[in-house]
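Visitor: generate a structure from the sequence data that follows.
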Amino acid sequence: MKRQEVVIYAQTYDLKNDDGKLVQVGEIHILCKKQAITNENGVSNGHKIAQVEVPFEVAQKIIGQVPAVCNIEYEITVVNNALVLLPRNVQVINEIESLNILAETDYISAFG
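Guide: This is a model prediction of the structure:
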């Protein structure tokens, strides 16, 4: 399954597996669909972030290019008797250049 997602963060790191061997892994953070949730304490609104483990090479390939809109190819896998979607390939489509609100405000006011 392939989807377009906004990836806002990517990192690589080393960790020890169950055998005590050092392995390299990656992690990406994906901006999820906008939420409007009502509960007993009130309403929350905004975007949740999914933190997903990915192969080292996948995260390494996009570091320096995120935040960006990406094509993510998911693989369905069974983890603890549950079906889970895991990203196996991430390709950057378009980098997001600036999320600096102050810079955007200055740019807009220059034309006002």
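Visitor: contacts and neighbour counts: CA atoms only from here.
Guide: Will do.
Visitor: what ranges does the protein have for its strands?
Guide: Assigned strands in the chain, in chain order: 2-16, 22-39, 42-55, 68-79, 82-95 (criterion: DSSP state E).
Visitor: reformat the ones you listed as CSV; add distance to residue 107.
Guide: Listed next are those as CSV, based on distance: least, C-alpha to C-alpha, whole Å:
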stretch, distance to residue 107
strand 2-16, 23
strand 22-39, 25
strand 42-55, 25
strand 68-79, 21
strand 82-95, 19
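Visitor: same list, these, but as TSV with mean neighbour count and distance to residue 102 please.
Guide: Listed next are the strands of the chain as TSV, based on neighbours: other C-alpha atoms under 10 Å; distance: least, C-alpha to C-alpha, whole Å:
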stretch	mean neighbour count	distance to residue 102
strand 2-16	16	19
strand 22-39	14	22
strand 42-55	13	20
strand 68-79	16	20
strand 82-95	15	19
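Visitor: here's the other one to compare against:
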Amino acid sequence: MIRQEVVIFARTYDFKNDEGKLVQVGEIHILSKKQALSNGNGVSNGHKIAQVEVPFELAQKIIGQVPAVCDIEYEITVVNKALVLLPKNVQVIKEIESLNLLEEPDYIRTFGR
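Guide: Sure, this is the predicted structure:
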């Protein structure tokens, strides 16, 4: 499944696993669609951010290009007996040059609303 998403952050980092082996991984942050939620404790509105672990090479490929509108290809996988969607590939469609979306008319026309 391929979805168009806004990736606002990408990074790579190293850590040592339980066996002491150096592991390289990546992480991307994806901006959700606008939400309006209410529950017994109140109402929330806005965008949530999904922090997703991805292969090192995938994050490395888009560092320097985000924030950007991206095509993200997801694969369904099993993690702790639950089905989850994990990014398999990320392709930058359009870099977002400004933090002020009013200066990004193409972004508003192609992705927003």
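Visitor: separation between residue 73 of the first structure and residue 5 of the first structure?
Guide: Distance, residue 73 of the first structure to residue 5 of the first structure, using C-alpha to C-alpha, to the nearest Å: 10 Å.
Visitor: look up how far residue 45 of the first structure lies from residue 33 of the first structure.
Guide: 11 Å.
Visitor: identify the contacts common to these two.
Guide: Taking C-alpha atoms under 8 Å, 6 or more residues apart in numbering as the criterion, residue 33 of the first structure and residue 45 do not both touch any residue.
Visitor: other SSEs contacting the longest helix that the first structure contains?
Guide: Determined from DSSP state H, the single longest helix within the first structure is helix 101-110. Packed against helix 101-110 of the first structure by the contact rule (3 or more C-alpha pairs under 8 Å, 6 or more residues apart in numbering; DSSP states H and E) you find no helix or strand.
Visitor: for it, the distance to its chain's centre please.
Guide: Using C-alpha atoms, centre = their mean, to the nearest Å, the distance from the centre of helix 101-110 of the first structure to the centre of the chain it belongs to is 27 Å.
Visitor: again with stretch 69-78 of the first structure
Guide: Computed by C-alpha atoms, centre = their mean, the chain-centroid distance of stretch 69-78 of the first structure equals 11 Å.
Visitor: nearest residue to the middle of the second structure?
Guide: residue 30 (2.6 Å; C-alpha atoms, centre = their mean).
Visitor: please say which position in the first structure that one maps to.
Guide: Under the alignment (TM-score structural alignment), residue 30 of the second structure pairs with residue 30 of the first structure.
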